[in-house]
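Q: Sequence below, structure please.
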Amino acid sequence: MASGQEHDAKFAAILERSYRQTAEFEQPIVKPSWTFPLPFVAFGTSEESSRGETCWGPPPRTLAELRMYALSWAIRSKPDWRRKAKDATIMEKWREEATEQQITLPKYEKLTKNMINFTLTELAAYSELANNPLGLEAGPFDAIWYSDKLITDDLAQLLRTEVAKLEDIPDSEKDWHPGSHDQVLDLVHPSLYPIMYGRTIASTTNTTVAVPYEKSWKIWLSDDINAHCLSEKYSWLPSDFAISSNKPDGVAEARLVSPYINNLHPTTHQQLYCVIEQAIGAFVPLFERVLSQINGSEQDLLREWQKDEVPGGSGRIKVKYGFGTFIGFDRKYVGLRVPCIWASGMRDRGEFETNDQYLDAIEILPEAHEEDNGALKRTFVPYSLRGKTIQCIVKLANIHLTPENKEYAGGSWHVEGMLNERIVASAIYYYDEDNITESRLEFRVTTSPPVYHEQDDELCSKVLYGMERETHCLQSLGSIETKSGRVLAWPNIYQHKVAPFSLKDPTRPGHRKILAVFLVDPSIKPVPSATTVPPQQSEWALRALLEAQQDPRSLVSRLPLELIQAISAELEQVEGGRYLGRREAHEVRTRLMAERKVFLKAREGTVALSFNMCEH
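A: Below is the predicted model:
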């Protein structure tokens, strides 16, 4: 008869094959229409949880791999890093510095020789994926891209000149963002004059715009989340831009297809329209890089994360797909993507006199492959926007500091928009700054809970993933300097926030100015846009009426003056109709922002779920 040990091994092998086949062949009943991951959509149900919690992100990366990313980013942030990476002497110096700088760290925080060597040899892959003529560079983590060369000096100056027309208005008319303490000046903001479901009229049907809801969402969204991430009241209004099919590797040509950009008058700011078209054309190569690294449905991504070759979604850390834990009422087998820190079962803290002794007892730590194995290139599945019509939401805003108000406290963690707006990526051009300290944009991501390596083994989860009991399943992805002239793009599945900054010289004012473009998922059916939704600004309608009344070729000029005056008075005072006056638009914005604050609060507690280790 076979020994008990052999029997256990055979049983484990059977369970492992069953687990892998389930991961490989299970398909959702209805596949959603989107290709790219969204921050509002569940990635699946946690197989590691006996409670079957909804997962709102990929499996977490090990801290070891995140430290490898940090080392790589520190090197790639150096001037002329690409040339230096080809110099064997400099590479050896970097290797020595990386080793020396972690001497005082505990062993579970140190990068191994393999990790350092993998990171250094991977630099060649980063160089290959970049674009030298356009200055495209990979940022601190996958799918974050930037360039300091995309926008020419002439275009930047033209942007500053044209935006000055929006800034040069009486103080009483300036739109300081609510709650910003008169620091954030909104010049063009999508929360003003948004789509109002059930009220905003679509010109193609002459009926009100309906919430774009998909039946398949019921599978991917739980009922308690629907109420928070899907707005049934408001939506930001994008404009459509046709992207040229020429110059496949260069700056694209973008042409506005829609009649207007929301909150930017097409006649008054005609030149600014041209600048925005050129800027969006320049953003296209960055957007393509971002989309190429998140290309694939959630189910495709999940299957990859569950394979040996791509543990945790990357392949940098060696995998050990062995015994896991029997959990839940169905006693489902869970495989381990990385080795447990204990070779022969969890050690109890009570066995050791000090915490240092407990940590020193750790027997196994993650290990990387000896050198670059193509992990970075495997994440890159080229996606082109050339020849497509894309939908973009445009925003222009400034941050102003004064000697009386000289510190910007920083922003809050957030993603852009809500589910119905379908924003898949963001790009920001930092086109002007003066007299401010270094400013950075920080990133983090929501993950699923880590695999239980053994029941209630909190130390293992802390050492491997940086997650402890009752902490949110979030991982930091690093930050990047947002210096003047830089264009930065990233996927909307990453949360981001502006880090604090202040005046360099506290005796005089300073500012930072941005052009932001939010890209609607280009793989889906177009959402309602400025192509199908006429302007809702009553002042625009009034201006058009008065201009038509002055034009002898217009039929409006034949109307009696009394009728023109009556229509004008109605446009200025109307509420609840097709058009909004400025006062009502601000009231709508207040309600829209309140709704999104509820979403952000709910998301913090639900999407970024807490890592709770069950007592089985």
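Q: going forward, measure contacts and count neighbours with C-alpha atoms only.
A: Will do.
Q: longest single helix anywhere in the chain?
A: Criterion DSSP state H: the longest helix present in the chain is helix 582-606.
Q: which helices and strands sit right next to that helix?
A: Based on contacts counted as 3 or more Cα pairs under 8 Å, 6 or more residues apart in numbering; DSSP states H and E, the elements that helix 582-606 packs against are helix 223-229.
Q: Now Met91: closest residue in space, sequence neighbours ignored.
A: Of all residues not flanking Met91 in the chain, Ala85 sits nearest, at 6.0 Å (Cα to Cα, 6 or more residues apart in numbering).
Q: what's the answer for Ser314, then?
A: Leaving aside its sequence neighbours, Ser314 sits nearest to Ala375 (Cα to Cα, 6+ apart; 5.8 Å).
Q: ok, that neighbour touching Gly315?
A: Yes: contact status for Ala375 versus Gly315: in contact at 5.5 Å, counting by Cα atoms under 8 Å.
Q: Between the two, tell me which one has more neighbours.
A: Under the criterion of other Cα atoms under 10 Å, the comparison of Ala375 against Gly315 puts Gly315 first, with 23 against 17.
Q: separation between that one and Asn373?
A: 8 Å (Cα to Cα, to the nearest Å).
Q: Now do Arg17 against Asp8, distance only.
A: Separation of Arg17 from Asp8 (Cα to Cα): 14 Å.
Q: To compare against the first, here's the next sequence to fold:
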Amino acid sequence: MTDPCLCNDGHGPLKVPGFSDVPIDLELCPQNRFTHGATEWTQWPNLTARELAMLALINDLTEEHGWHEKVFNDNLMVDWRMQALSRPLVSPKAWDWCLAELRDKALYFEQTGNIVVFNTGAGIIKSDAVAERIQTELRDATELLEADEKVSRQHTVLDLVDPSLFPLVYGRTRVLMDSGRVTLDSTINSCGRGEIVPEFPPGYFRRQRPVRRNPPWPEEVIPTPHAMDRDDERWSARYQWLPCEVDFVNDSGTDVRITSYVNNLHPIRYRALYGTIAKLVSQSIEPWNQILIKQNRGRTPMRIRTYGLEPDNERPEWATHEKLRELESNRSNTAFKEAVDKIKEYLALPERLEEKEGKQISPTWETEDGGLWTALYRKWTRLRTWQHPEPGTAFGFNDWKAGRAEKAIIDMRIVYPDSNTCHNFYKVALQDSFRKKGLQVVVKISSIELTPEDSAYDGTDWHLDGMLNDHIVASALHVFDIKNVTEARLSFRQQTRMEQGEFHYEGWKLESLMDVFAIPGDSEDIDGSVTCGCPASLQDLGSVVAPQGRLLAWPNVLHHRMEPMQLLDPTVSGHCKFISLHLVDPHYRICSTRNVPPQRHDWWVEEAIEATGAAKHGLPAELIHQIDAETENWPMGIEEAERVRLEREHEQNTVERYIFKEGAHRYIFGTI
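A: Predicted structure coming up:
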């Protein structure tokens, strides 16, 4: 449940991070909140390349029309099997596993219209259950939004509703800090109320903040040590997105209503759109329930668990180090000469061209001390190949479904306490746990607009949603209107962890390890004996297509990016319109639009002019324009808001550089 010390209901002082002596970087203990992606979530260890191939196959096959019925047609599955086996790393065992899993997923899909893909640890929901009526209402509303000349445009992207415009700005924004609330009906009339929120001093996160003996929050929510003792790059002391408040409307179910304004969406002019967005939030709750992560524990166990490499070809059984050393003690006997002849035959076996650059075999190996073993071993390392591990080796599909997936094909070199325990599945039900308090959701509506003159969209960089004090734990994206552009597609990756001491790879080239565990780059990149600039351990999962009508949902532990798109017909304009919903961790309460009167000057001046009856009484347009111009920065003008948006975007980029680079785990391997 939401901790009672955090409250923004308006019936008393605002007690949320950044207000009433509650630290801005307050972080609940992991067991009292959902897991975030700001250097917290890690997939341990890396997924194998074969498991990634299986996940990609399942994702692709669930794009087939009627897939949930077709997977039970044995005759059709013969054809699907042949096609699947032509894909890299999809073996017969991998296909058998994927088919069993697809049939399981089909049952859930028939019940809900949802399917979880790329679900090892974290996962992504694909849902085609959004009603056509919701899509129509969104299309109609965005036509009105596009007519508003004050929407923000960034090259080919039109941000129709942008949470980074007019956010909470410390030292600038007026907030109802003592009591009071902004309702939908009182939104515009509340402009100018409240006090300006104090600005945090420079170096706020660098200074030591002692733990108070009697803090105003329970012991379990005292700021974590890393937030108290060092300059934490994951937080912002300047900005915070302002979510709207979302209340559940009945004693059960997921129906909701929005009770405070969506930042930058006029609550009167677009009141009908508020109802549509509420329906989409309601539709997103069950997908969020399926993918939210607790205590850094993934929702689904790995299908292939291993901590080493298996050779395809073993060393000759007759050649052990002990035997060859013993034969060298008497080089004149027949056994020694026979061993030399066998080794010569072995050394004559053909090698791959690239392996000939390995360690060279001494031309005098026959006479050197230990020469027999050294020559044979070096040849074996140049001939040796490795296996990609198979599913169903350490545990079967039914064991995996039951969580009995702790066994590894090759055990960890160092066994940690509780590292070999069964997977504990758990459920999340936002509608039950937070029915009284409700949810907080950040809304964004965007349109990618392409023309014959500007016919390509470059996509986005890898990112997480929000900074840590925005407390975003899950997102949903719904594409409701696509015309004359290539498909919308989102790619996902995640932070992983692979420790050198946990893996068996003695004598193997690092390329082998990288191939089996899908580590990108060159072997020198991760060789700690060669470089000290080892790359962050980030593993690409794959991409998910978002056709018109689809809703995607994912936990905000996954880095994601929208892929490029372009016009299908380069002579005609096209667009892709979508709405994004970002869920604030409901274990917290943060400052929301319930607590912040709207900051938009255009909303206020429109209401002020109407209240004076200027238009009704025939006030000259020049005088109305003068009133607008004289008050352009109150509460906040669009030019200042655009500057704030750019500054916040720069700060978010800085935060992400830290999370993806300096704060990330790294691949560091070397010669063992």
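Q: Return the residue of the first structure aligned against Gln495 of the second structure.
A: In the first structure, Gln495 of the second structure lines up with Thr446, judged by TM-score structural alignment.
Q: so how far is Ile144 of the first structure from the residue nearest to that match when sequence neighbours are not counted?
A: In space, and not counting its chain neighbours, Thr446 of the first structure is closest to Leu474: 4.6 Å by Cα to Cα, 6+ apart. Relative to Ile144 of the first structure, Leu474 of the first structure is positioned 17 Å away (Cα to Cα).
Q: The two - which one has more neighbours?
A: Per other Cα under 10 Å, whichever of Leu474 of the first structure and Ile144 has more neighbours is Ile144, with 25 against 22.
Q: Just confirm the more buried one contacts Pro491, I think it does.
A: Yes: between Ile144 of the first structure and Pro491 there is a contact at 7.2 Å, judged by Cα under 8 Å.
Q: any residues in contact with both of these two?
A: Both Ile144 of the first structure and Pro491 are in contact with Val290, where contact means Cα atoms under 8 Å, 6 or more residues apart in numbering.
Q: May I have the residues that are in contact with Leu583 of the second structure?
A: Counting by Cα under 8 Å, 6+ apart, Leu583 of the second structure has contacts 439-442, 472-475.
Q: ugh, wrong one, Leu155 of the first structure
A: Leu155 of the first structure neighbours (Cα under 8 Å, 6+ apart): Val275.
Q: Counterpart of it over in the second structure?
A: Taking TM-score structural alignment for the superposition, Leu155 of the first structure sits opposite Ile134 in the second structure.
Q: Where does that match sit, in terms of helix or strand?
A: helix 132-146 (DSSP states H and E).
Q: Would you map the strands across the stretch 201-350 of the first structure?
A: For the stretch 201-350 of the first structure, the strands defined by DSSP state E, counting those that start in this stretch occupy 201-202, 207-208, 234-235, 239-243, 254-256.
Q: looking at those, which is closest to Glu584 of the first structure?
A: Proximity to Glu584 of the first structure (Cα to Cα) singles out strand 234-235 among those, at 14.3 Å.
Q: Can you verify Asn398 of the first structure is assigned to a helix?
A: No: assignment of Asn398 of the first structure by DSSP: H, G, I helix; E, B strand; the rest coil gives strand, placing it outside any helix.
Q: That one and Lys513 touch, don't they?
A: Yes: with contact defined as Cα under 8 Å, Asn398 of the first structure reaches Lys513; the gap is 4.3 Å.
Q: need the contact list for the residue nearest the centre of the second structure.
A: Geometric centre of the second structure, nearest residue: Leu558, 1.4 Å, by Cα atoms, centre = their mean. Residues near Leu558 of the second structure by Cα under 8 Å, 6+ apart: 37, 122, 464, 492-495.
Q: Looking at the first structure, which of those residues hold up?
A: Compared against the first structure with both residues aligned by TM-score structural alignment, their matches' Cα atoms under 8 Å, the contacts of Leu558 of the second structure retain 37, 464, 492-495.
Q: hang on, the earlier thing: what residue of the second structure takes the place of the residue nearest to Thr446 of the first structure?
A: Leu474 of the first structure maps onto Leu538 of the second structure when the alignment is built from TM-score structural alignment.
Q: What number of neighbouring residues does the residue nearest to Met91 of the first structure come out with?
A: The tally of other residues near Ala85 of the first structure (other Cα under 10 Å) stands at 20.
Q: just Thr48 of the second structure next, same as before
A: By other Cα under 10 Å, the residues close to Thr48 of the second structure number 24.
Q: Now it: closest residue in space that isn't a chain neighbour?
A: In space, and not counting its chain neighbours, Thr48 of the second structure is closest to Phe517: 4.3 Å by Cα to Cα, 6+ apart.
Q: Which part of the first structure matches the strand or helix carrying His68 of the second structure?
A: Assessed by DSSP H and E, His68 of the second structure sits inside helix 67-70. The alignment of helix 67-70 of the second structure onto the first structure (TM-score structural alignment) spans residues 81-84.
Q: same deal with stretch 326-342 of the second structure?
A: Aligned by TM-score structural alignment, stretch 326-342 of the second structure falls on no residue of the first structure.
Q: Kindly indicate whether Ile624 of the second structure is helix, strand or coil.
A: What three-state DSSP gives for Ile624 of the second structure is helix.
Q: Would you quantify the distance from it to Pro598 of the second structure?
A: Relative to Pro598 of the second structure, Ile624 of the second structure is positioned 21 Å away (Cα to Cα).
Q: Compare these two (neighbour count), which wins?
A: The neighbour comparison of Ile624 of the second structure against Pro598 (other Cα under 10 Å) goes to Pro598, with 30 against 15.
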